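Q: structure of the sequence below:
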Amino acid sequence: MPFAVYLLGAAIFAQGTSELMLAGLLPEISGDLNVSIPAAGLLISAFAIGMLVGAPILAVATLRWSRRTAMLAFLVVFALTHVAGALTTSYGFLLATRVAGAFVYAGFWAVASVTAIELAGPQSRARAMSILAGGLTIASIVGLPAGTALGQHLGWQSAFWAVAAMSAIAMIGVVFTIPGGRSATTPELRQEFRAMRNPGLWLAYGTTALSTAAILAIFSYLAPLLTETTGLPEAWVPAVLAVYGVGALIGITSAGRTADRRPFTTLTVALIGLIVAAIALALGAGTPWLAVPVIVLVGAFGFAINPAVNGRVFSLAGSAPTLAAAFNVSAFNVGITVGPWLAGLALDAGAGYPSVGWISALFGVLALGTVIVAVRLRAPAPEPTYASTT
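A: Here you go, the predicted structure:
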């Protein structure tokens, strides 16, 4: 695997820390800006909305740019939005900076995904994407608890400054490892749109959105769930979030080694595991010795879905991957938007934090349904043959 693929994963780590760290900072932001925890949780959804819109727009706008130039431009804007967010005392302005930062982060994801796939070659698509998404997983192990600890001790603004600094470092890595020229094959917008007609591609997007909603319904409210329902001291929250990230790393690494050969098997096992873990959390959230291991399993099974569904999208996109990758980023963020939103509605209605487990399980069942439909609609070829042609 080319070193540049790992560098792109490191850049995703820098930006992904911002995407994830708000789950551990909701109490601090809520108290500092005088808003409710569900309102603070909307900052997570706002970030997702920015990514939802940004991915396809920026993929088209930068289609003929050098990929290095595009990624550098996205990183510069991303860093500046975090500087602005750290300086504000307005909830509304912070919400706007989250949307703007996410807009360019989505562009980075789309361009970096195509670059990583191209560098890795057609037989290692899922593995390359597992490395790229592994940056996000490591962000959950290191960036999320570190950001939470910074927020608890130095104010939530300090975590924003840290993200801006890491983004600047990522720019240096992109300059020195990513080729500056344009792709050998110039993308054609008409060909990109033609590839989007594949119904199997939209089923894959459905799997992406629903499985992501299942994860985020739980993840977005882990901090208050742990303190208010499980009964853990606030100081333990970063540690639990870190072991959640360890589970996620194990899941995404394991699935990255199987998803190229057995995409549907990987998806089915991961989704069933996520559903079972979500139900166990709903039933046992008040028992620390049960809740913490189950949270680790949510991370493991939830992130195991990622390389399989990413590899599947690129396999179906064929020779026109840029727009397909962008819409997959959008699909992820449909899930990131809907999961916390629906969970927040349940919490506002007084359902209690264990309800997020039931909501997660429901999304997981729906995602499994899209996989079953996709298996029945695909060409009757053995799974390894299907994966090798993708």
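Q: from here on, contacts and neighbour counts on C-alpha atoms
A: OK.
Q: packing partners of the helix or strand Val356 falls within?
A: Assigned by DSSP states H and E, Val356 belongs to helix 355-377. Counting contacts by 3 or more CA pairs under 8 Å, 6 or more residues apart in numbering; DSSP states H and E, helix 355-377 is packed against helix 199-219, helix 263-284, helix 321-348.
Q: got CSV for the ones you listed, with distance to Val365 and mean neighbour count too?
A: Compiled in CSV, the helices and strands packed on helix 355-377 are given as follows (distance: least, CA to CA, whole Å; neighbours: other CA atoms under 10 Å):
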stretch, distance to Val365, mean neighbour count
helix 199-219, 9, 26
helix 263-284, 7, 22
helix 321-348, 14, 24
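Q: looking at those, which is nearest to Arg190?
A: Closest to Arg190 of the helices and strands packed on helix 355-377 is helix 321-348 (CA to CA; 10.5 Å).
Q: what is the closest one packed up against?
A: Using 3+ CA pairs under 8 Å, 6+ apart: helix 321-348 touches helix 37-61, helix 91-120, helix 189-195, helix 199-219, helix 288-317, helix 355-377.
Q: residues in contact with the third one?
A: When contacts are defined by CA atoms under 8 Å, 6 or more residues apart in numbering, helix 189-195 is touched by residues Val60, Leu63, Ala317, Gly318, Ala320, Pro321, Thr322, Leu323, Ala324.
Q: which parts of it are buried?
A: Glu192, Ala195 (16 or more other CA atoms under 10 Å).
Q: pull the number of nearby residues for the residue lying closest to Leu119 once chain neighbours are set aside.
A: Distance criterion CA to CA, 6 or more residues apart in numbering; nearest residue to Leu119, sequence neighbours excluded, is Pro2 at 6.7 Å. Under the neighbour criterion other CA atoms under 10 Å, Pro2 is assigned a count of 11.
Q: likewise for Gly121?
A: 11.
Q: contact partners for Leu25?
A: Gly147, Thr148, Gly151, Gln152, Trp156.
Q: mind listing what the last one touches?
A: With contact taken as CA under 8 Å, 6+ apart, Trp156 is in contact with Leu25, Glu28, Ile29, Gly147, Thr148, Leu150.
Q: what about the fifth one, how many neighbours?
A: A count of neighbours around Thr148, defined by other CA under 10 Å, yields 29.
Q: mind giving me the packing neighbours of the helix or strand that contains it?
A: Using DSSP H and E, Thr148 falls within helix 144-154. Under the contact definition 3+ CA pairs under 8 Å, 6+ apart, helix 144-154 sits against helix 3-33, helix 156-177, helix 237-258.
Q: against which helices or strands is the last one packed?
A: Read it as helix 237-258. Counting by 3+ CA pairs under 8 Å, 6+ apart, helix 237-258 packs on helix 125-138, helix 144-154, helix 288-317.
Q: one more to put side by side:
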Amino acid sequence: MAGFLFPDEIKEIRLSAATHNPDSGLPTWLIVFALAMGGFGIGTGEFAIMGLMPNVAQDLGVSEPQVGHLISTYALGVVVGAPILAILGAQLFRRQLLILLMPFYALGNLASALASNYESLLLFRFIAGLPHGAYFGVAALVAASLVPVHKRAKAVSQIMMGLTLALLIGNPLATVMGQSMDWRYAFGFVGLVSLLTAVLVTLFLPKNPQEQRHSPLSEIRAFNKPQIWFALAIGAIGFAGMFAVFSYLAPTLLEVTRVDAAWIPVALVVFGLGGFVGNLLGGWLFDRLQFRAVGVILVFSAMILSVFPSATGSLPVLLVVCFLTALMVALGPALQTHLMDVATGAQTLAAASHHAAFNLANALGPWLGGMAITAGFGWQSTGYVGAATAVAGLMIFLVAWRRPEPVPEAR
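A: Next up is the predicted model:
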């Protein structure tokens, strides 16, 4: 349906897969490791503040919903930076662009670690978000080009594994670091990982003179396809529910479940484990169901998020629901691979915009959740907010799914 491809588009995707990796003397897994390391650093930088929300609020003298605005500001940086940097970098080789993006990310996070007040931290979180989407988009294209076409979703999920390992390991580690020392050390750690990634990409990702590049204007022209916009809308709205819950998980544990702060890293590990499994599940589902996998994931997500509020009174039940909620990460590789199918001629811009859309979700989720909390509905109301956005995403999916297939032109 929405994943229809013209013959020439299929040819371009297969050509990319066949030509990216010239003989470099290095195994492919080293390239994947280097790219996933960047995902680990970016994921840790994005999510660290969620586990440290009470610490940041106390240190800067602001409320926890105001700390939620730091999350939204970072997400806004991703939304702004992803298309701009993708367009500006369209004429660069992907290796060059990746090497430039990671020091940029390091700079934003090291500046965040040194922020003197709330206002300067808002600015630095925006700057840190700028290279996020372009990095993940380009890294996913590189990963997909390393394997046969029918294994692209799995390859993309391997790159995204760095992001889910950030949920599983990086975020809890940053939380413990922030609780035992200072929240600023978490962002310093992210800066160092980002610089290490730049070194690894330089060493392991070979140059590819045959790589197809597009002019910025051609990328923009090719981007104007309904299938692309539907996919981006699904990510921006349908994925917001996970962030509505995750962003306020720490205060929910403290204020509703009423457990000791030492349980926050444990809950984050459980959430991260769910994200890790969900990431692999998303690639597996898409390789088998194609675009239909997105609908399956959204239906499951709406069901689990609607259960979240009733689970907050019991720690064991809440941990189980946290794991199930994090399976929503499966949307990532599924939508990313779908965009590769429908965005021929604008793959760099579309791949980067995919992460911009997901960070719109990262901004929308905490904002809507914060509104519900401020209105007096309680910390647990984020689950109902999340279920509503998942249903909205499902409605967009159904519109996209029922849209008539384009009729191929005579070639």
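Q: which position in structure 2 pairs with the residue nearest to Leu119 of structure 1?
A: Taking TM-score structural alignment, Pro2 of structure 1 has Thr28 as its aligned residue in structure 2.
Q: could you do Ala116 of structure 1 as well?
A: In structure 2, Ala116 of structure 1 lands on Ala143 (TM-score structural alignment).
Q: can I assume that match is in contact with Ser157?
A: No - Ala143 of structure 2 lies out of contact with Ser157 (CA atoms under 8 Å); the separation is 9.1 Å.
Q: the two: which is more packed in?
A: Using other CA under 10 Å, the more surrounded residue of Ala143 of structure 2 and Ser157 is Ser157, with 30 against 25.
Q: in this structure that one contacts Leu280, no?
A: Yes - counting by CA under 8 Å, Leu280 is a contact partner of Ser157 of structure 2 at 5.9 Å.
Q: which stretch among the helices and strands packed on helix 144-154 of structure 1 comes nearest Ala112 of structure 1?
A: Here helix 3-33 is closest among those (CA to CA), at 6.6 Å.
Q: the closest one: which residues count as buried?
A: Of the residues in helix 3-33 of structure 1, those buried (16+ other CA under 10 Å) are 4-30.
Q: tell me which element Met71 of structure 1 is part of?
A: Assigned by DSSP H and E, Met71 of structure 1 falls in helix 67-87.
Q: what range in structure 2 matches that helix?
A: By TM-score structural alignment, helix 67-87 of structure 1 lines up with residues 94-114 in structure 2.
Q: quick one: the matching stretch to chain centroid distance?
A: Distance, stretch centre to chain centre, for stretch 94-114 of structure 2: 17 Å (CA atoms, centre = their mean, to the nearest Å).
Q: wait, doesn't Ile37 of structure 1 sit right on Gly24?
A: No - Ile37 of structure 1 is beyond contact range of Gly24, at 11.4 Å (criterion: CA under 8 Å).
Q: what lines up with Ala48 of structure 2 in structure 1?
A: So, by TM-score structural alignment, Ala48 of structure 2 is matched to Met21.
Q: repeat for His354 of structure 2
A: By TM-score structural alignment, His354 of structure 2 lines up with Asn328.
Q: Phe323 of structure 2 now?
A: Match for Phe323 of structure 2 (TM-score structural alignment): Val296.
Q: can you get me a residue count around that match?
A: So Val296 of structure 1, with other CA under 10 Å, has 23 neighbours.
Q: quick one: residues contacting it.
A: Contacts of Val296 of structure 1 by CA under 8 Å, 6+ apart are Val243, Tyr244, Gly245, Val246, Gly247, Ala248.
Q: from Pro206 of structure 2, how far off is the equivalent of the first one over in structure 2?
A: When you say that, I think you mean Val243 of structure 1. Matched to structure 2 by TM-score structural alignment, Val243 of structure 1 sits across from Val270. Using CA to CA, to the nearest Å, Val270 of structure 2 is found at 36 Å from Pro206 of structure 2.
Q: next one: Ala326 of structure 2
A: 34 Å.
Q: compare those two (neighbour count), which wins?
A: Comparing Ala326 of structure 2 with Pro206 by other CA under 10 Å, the one with more neighbours is Ala326, at 27 against 17.
Q: might one say that the more buried one is in contact with Leu268?
A: No - contact between Ala326 of structure 2 and Leu268 fails when scored by CA under 8 Å: they sit 10.1 Å apart.
Q: what sits against the counterpart of Met303 of structure 2 in structure 1?
A: In structure 1, the residue paired with Met303 of structure 2 is Val276, using TM-score structural alignment. Residues near Val276 of structure 1 by CA under 8 Å, 6+ apart: Ala361.
Q: from Arg376 of structure 1, how far off is Val276 of structure 1?
A: 24 Å.
Q: same deal with Arg312 of structure 1?
A: 15 Å.
Q: with Leu80 of structure 1 instead?
A: For Leu80 of structure 1, the distance to Arg376 of structure 1 - CA to CA - is 47 Å.
Q: swap in Ala320 of structure 1?
A: 25 Å.
Q: who has more neighbours out of the two?
A: Shown here are Ala320 of structure 1 and Arg376; by other CA under 10 Å, Ala320 has more neighbours (21 against 9).
Q: give the contact list for the more buried one.
A: Contacts of Ala320 of structure 1 by CA under 8 Å, 6+ apart are Pro187, Glu188, Gln191, Glu192, Ala195.
Q: quick check: it vs Arg64 of structure 1, distance?
A: With CA to CA as the criterion, Ala320 of structure 1 and Arg64 of structure 1 are 13 Å apart.
Q: between these two, what contacts are shared?
A: Counting by CA under 8 Å, 6+ apart, the residues touching both Ala320 of structure 1 and Arg64 are Pro187.
Q: didn't Val246 of structure 1 look like it was pressed against Leu144?
A: No - with contacts counted by CA under 8 Å, Val246 of structure 1 stays clear of Leu144, the gap being 11.8 Å.
Q: which one's more surrounded, these two?
A: A direct count of neighbours by other CA under 10 Å for Val246 of structure 1 and Leu144 places Leu144 higher, at 30 against 20.
Q: the more buried one matches what in structure 2?
A: Match for Leu144 of structure 1 (TM-score structural alignment): Asn171.
Q: circling back: distance check, the residue nearest to Leu119 of structure 1 against Ala11 of structure 1.
A: Relative to Ala11 of structure 1, and taking CA to CA, Pro2 of structure 1 is found at 15 Å.
Q: ok, Val240 of structure 1 next?
A: Remark: distance between Val240 of structure 1 and Ala11 of structure 1 (CA to CA) = 24 Å.
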